[in-house]
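Undergrad: A structural model of the following input is requested.
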Amino acid sequence: MKILLELLRIIIIFVFFGSLGVMVIRNTYKSLEVTETYSWIGEISILIILFVLYKNKWQFTGCYKRKDREKLAKRVSLTLILISIVLIISPFIIDSLLV
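TA: Predicted coordinates:
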């Protein structure tokens, strides 16, 4: 039962914060006049950031306590965050190169 509650918690976290992040990304791209065709690239970065947050922080606050829980390695976390930053910036670069 605790596993199902944790799965529901993960789904709610990703849907709520993912939707919030996607709204921010879309509005930012729209206000800065970036083509909305490439907004999906920035939206993928939101999912990566949420994954890093879950693995490093949120998994330790849930009701399901496993023994094999551990954080991502610092190098992996840093790499994923840098990839997310590049993905957020890339629609601006792609748009300026194709115009």
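
Undergrad: please make it C-alpha for all contacts and neighbour counts, starting now.
TA: OK.

Undergrad: which parts of this protein are helices?
TA: Secondary structure of the chain (DSSP state H): helices located at 2-31, 39-56, 74-98.

Undergrad: okay, these, which one's buried deepest?
TA: Here the criterion is mean neighbour count by mean count of other CA atoms under 10 Å, and of these the winner is helix 39-56, at a mean of 19.

Undergrad: angle of it against helix 2-31?
TA: For the pair helix 39-56 and helix 2-31, the angle between their directions (axes from the mean of the first three to the mean of the last three CA atoms, to 10 degrees) equals 140 degrees.

Undergrad: one more, please, to line up against the first structure:
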Amino acid sequence: MAILLVFGAIMSGAAHWVYSSFGVQVNDSNGGLLISISVLILLFVWYRNKLQFSGFVKKGQKKLPKKVSTTLVTLSILMLVTAPMVG
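TA: So this is what the prediction gives:
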């Protein structure tokens, strides 16, 4: 939960900062929601492929299949790119 909050806030803030540096405001629109969803997807993939293996319990844990990881990351990047266009 702490990972989700800390890294989610950092990644979302960075995305909002990048858009605001280009003069695009996505805070109070559906674009802000797209950014939040894409950050959550990226954190999910990161957790399932890397972070869950850094704990004590290692039995029965599997990474996401490569196709699923690639699809989710691609979808997330597309959502980040289209966020300013969504009204």
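
Undergrad: how alike are these chains, TM-score-wise?
TA: Aligned and superposed, the two chains score 0.86 in TM-score terms (TM-score structural alignment, normalised by the length of the second structure); 84 aligned residues with a CA RMSD of 1.4 Å.

Undergrad: re earlier: tell me which of the helices of the first structure sits nearest to residue 68 of the first structure.
TA: Between residue 68 of the first structure and these, the tightest spacing by CA to CA is seen for helix 39-56, at 12.1 Å.

Undergrad: pull up the aligned stretch in the second structure for that closest one.
TA: Per TM-score structural alignment, the counterpart of helix 39-56 of the first structure in the second structure is residues 32-49.

Undergrad: wait, which of the helices of the first structure is closest to residue 63 of the first structure?
TA: Smallest distance to residue 63 of the first structure across those (CA to CA): 6.5 Å, for helix 2-31.

Undergrad: how far is that closest one from where the chain is centred?
TA: In terms of CA atoms, centre = their mean, to the nearest Å, the centre of helix 2-31 of the first structure is set 8 Å apart from its chain centre.

Undergrad: and that helix, what does it pack onto?
TA: Based on contacts counted as 3 or more CA pairs under 8 Å, 6 or more residues apart in numbering; DSSP states H and E, the elements that helix 2-31 of the first structure packs against are helix 39-56.

Undergrad: against which helices or strands is the helix it packs on packed?
TA: Packed on helix 39-56 of the first structure, when contacts are counted by 3+ CA pairs under 8 Å, 6+ apart, are helix 2-31, helix 74-98.
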